[in-house]
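pasting the structure only:
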């Protein structure tokens, strides 16, 4: 049996596999930092569970239309809800609830003393997911499906933490895979009846079931288009497995409705199972498969109008643009062309007048010009100029007469004595 001593050496003496049992000698405290601060295996497993859970659901959320920014916004709410719900549900199940916790409320926050009930996390996380889905305007069932996929992946590392802690103790057994806790700081060794005693590895059973459920959900996640199916698969799997596994756990029998047969988690599993029946009917009846090409997260969910903010920003930007920078309308180039043509005609008229003046100067010495003659000669020029000035008025935009070149007065025909 070469592999058995090898496993013992590789684990630094923490793990010794047979024969005939599995011996665990691990201190729940990984690193002690001063008298008040310690890094524990169980807390480290929570961090690893969150990181692995995010990695597992990344592809799923991307396919369903949930971006990573939204995932992180929702994640912190769910972590807080899971810790609070899991701790409170554990506390209310304790037989010394009044003396141990209500009269000593500081112990409620003492998670390092052990005690988290996963059912409590489920009961508070699911309403939190529904609330955040309404805030983000996405389908709550799609978000819950992503949440249970995250939980199935993270639970695996939680069970590893339970195995190291020794806080899930099964009944004594002689099975070859029984677990024996040897470290004096282990939770199992707080009770002499369970220290160095082979017991049922209840946490190991849950670990194997979690691996199977995660594989099943990853298979369905790529094939099922109806939102809510992953939620039902996970909840049914968890309730049934908890009901069965607790037959191997050495927990106290709890009386409920005068029946002293089951334990607290088993009663909870029965109630949850009954509630899942109408929930399953509702999901199968109300939830419809998402058509191919549609975004599952927003399909059928009214979205906030996107033009409200965009219109406000566009209005503010437009009001800040100077009038001189506004776009030129198609009519302006036409007006400009007509103005240029008007100026050209006026220039031609002026040139024609200059030529006439030159001819008159050349003939002045021969003929004396009378006022009547000059008036007669200037009449055509004035008529052309007047026509040119009135021409821009036919366009859509009137041209200012002042912008046209005026006929120089000094170009009038000089009257020589």
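That came through fine. Computed from a predicted structure; not experimentally measured.

from here on, contacts and neighbour counts on C-alpha atoms
Fine.

for the chain, just list every one of the strands.
Applying DSSP state E to the chain gives strands spanning 15-17, 22-24, 29-33, 37-40, 179-181.

show me what the second one is packed up against.
Taking 3 or more Cα pairs under 8 Å, 6 or more residues apart in numbering; DSSP states H and E as the contact definition, the neighbouring helices and strands of strand 22-24 are strand 15-17, strand 179-181.

could you say which of the ones you listed is packed most deeply?
Mean neighbour count (mean count of other Cα atoms under 10 Å) peaks for strand 179-181 among the helices and strands packed on strand 22-24, with a mean of 27.

helices or strands next to it in the packing?
strand 22-24.

mind redoing it with 10 Å?
strand 15-17, strand 22-24, helix 140-165, helix 202-221 (3 or more Cα pairs under 10 Å, 6 or more residues apart in numbering; DSSP states H and E).

okay, pairing it with this:
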């Protein structure tokens, strides 16, 4: 089966072939014909399975029939994912002069307003920034002919965190009988399943199981942390093998300050590390992510802004320096989904603090399997190496924290985080 068989325009199918995309994936086989026939779609498939093309190709096929104004709006929870989707649509639509704009936070709002005024074919946006802009009459008018609304990472977008912004955006789009709304996710949730039933939606489910499915090539383990401060030495020991083998790793921490500190400690110890979190300017975030994608940096330390949807193909290991909070335990699935992509081997290791045992219980219930603790000979060998590393790592931690304190970085991080917290409380996330 090829893309033309699915109903994709011949010129688009040829473009796919020219880009080396010769055969549709399973999720594309299900979603593309359904969208082209006018059905509302809920597409469920793991990251890396081709969900972006599943909604891009039908929209581009229909765009050729009526290429006027803002034709499609794609909402996504993070800026990095918005930029990635914009790049994919631009690449596939390049021969057809398809125009795409991103509307995301931490970038110039005046410039974004000018881009919307040009009425590009597609807008890719984060909810907070678009919600604050679309209430302006001249911006709202630009969306009056919008035919498609796509929710990528729909499970996250439909959470309480985004509900007010999402409803604001809906209020300024054409009524639902004049547009098509489609949902795409890597995580099957009860909310989405109920929504599909109530809305007579076509469910295109490639998750393969009623429970959350993770790749068989992904190994999970945990190291129980009796001492909180020993996490740094444990992390360093975990990273030594992947880095020496020229492989890449992502380290997840829960706060911007923790990410900053961990990254600085790793760099102090000679690791080629970079960071990604919400307090960084967007230009820095994009640059850091690109340096990791290109393997200039082997370690990415990040908050959950890096947990969803990003296309980083060669990650060998994911380390949970912190587990996500209980209310977002499912983010574990998205974090570990950064490795073991497309049949490749991957490792996920959690440095488990005593107070996180409840979260781990929830995670194990979700994935339907225990996350085994490192034990026996393997644990003994690991601990021996950690003990050897402790003096060097402890000294690096002290130096980094002293410099951050003297330079005021810790206070600046707290200030930025507090400001972002106020914005969230006011429902102005971007």
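Thanks, I have the structure now. This is a predicted model, so every value here is computed, not measured.

can you give me the TM-score here?
Remark: TM-score between the superposed chains equals 0.20 [TM-score structural alignment, normalised by the length of the first structure]; 136 aligned residues with a Cα RMSD of 6.9 Å.

before we move on, the earlier item: compare the helices and strands packed on strand 22-24 of the first structure and give me the one nearest residue 78 of the first structure.
Nearest to residue 78 of the first structure among these is strand 179-181 (33.2 Å), distances taken as Cα to Cα.

endpoints of stretch 261-275 of the second structure, how far apart?
End-to-end span of stretch 261-275 of the second structure (Cα to Cα, to the nearest Å): 10 Å.

what residues sit buried inside it?
261-268, 271-275 (16 or more other Cα atoms under 10 Å).

quick one: the strands in the stretch 201-350 of the second structure?
202-205, 218-225, 248-252, 273-276, 299-302, 315-320, 346-353 (DSSP state E, counting those that start in this stretch).

adding distance to residue 79 of the second structure, write these out as JSON lines.
Listed next are the strands of the stretch 201-350 of the second structure as JSON lines, based on distance: least, Cα to Cα, whole Å:
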{"stretch": "strand 202-205", "distance to residue 79 of the second structure": "26"}
{"stretch": "strand 218-225", "distance to residue 79 of the second structure": "27"}
{"stretch": "strand 248-252", "distance to residue 79 of the second structure": "17"}
{"stretch": "strand 273-276", "distance to residue 79 of the second structure": "11"}
{"stretch": "strand 299-302", "distance to residue 79 of the second structure": "14"}
{"stretch": "strand 315-320", "distance to residue 79 of the second structure": "20"}
{"stretch": "strand 346-353", "distance to residue 79 of the second structure": "25"}
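
of the ones you listed, which approaches residue 102 of the second structure most closely?
Judging those by Cα to Cα, what sits closest to residue 102 of the second structure is strand 273-276, at 19.1 Å.

who are the packing partners of that closest one?
Using 3+ Cα pairs under 10 Å, 6+ apart, strand 273-276 of the second structure is in contact with strand 248-252, helix 256-268, helix 282-293, strand 299-302.

out of the ones you listed, nearest to residue 350 of the second structure?
Across these, closest to residue 350 of the second structure is strand 248-252 (Cα to Cα), at 9.6 Å.

could you count how many residues lie near residue 363 of the second structure?
Look at residue 363 of the second structure: counted by other Cα atoms under 10 Å, it has 23 neighbours.

are we agreed that it is in a strand?
No. Per DSSP: H, G, I helix; E, B strand; the rest coil, residue 363 of the second structure lies outside any strand segment and is helix.

you'd agree it is up against residue 332?
Yes. If you go by Cα atoms under 10 Å, residue 363 of the second structure and residue 332 touch, sitting 7.2 Å apart.

distance of residue 290 of the second structure relative to residue 336 of the second structure?
20 Å.

out of the buried residues of stretch 261-275 of the second structure, who's nearest residue 154 of the second structure?
residue 275 (25.7 Å).

quick one: contacts for the nearest residue to that closest one once chain neighbours are set aside?
Excluding the flanking residues, the one nearest residue 275 of the second structure by Cα to Cα, 6 or more residues apart in numbering is residue 301, at 4.7 Å. Residue 301 of the second structure is in contact with 249-253, 256, 258-264, 266, 273-277, 318-319, 321, counting by Cα atoms under 10 Å, 6 or more residues apart in numbering.
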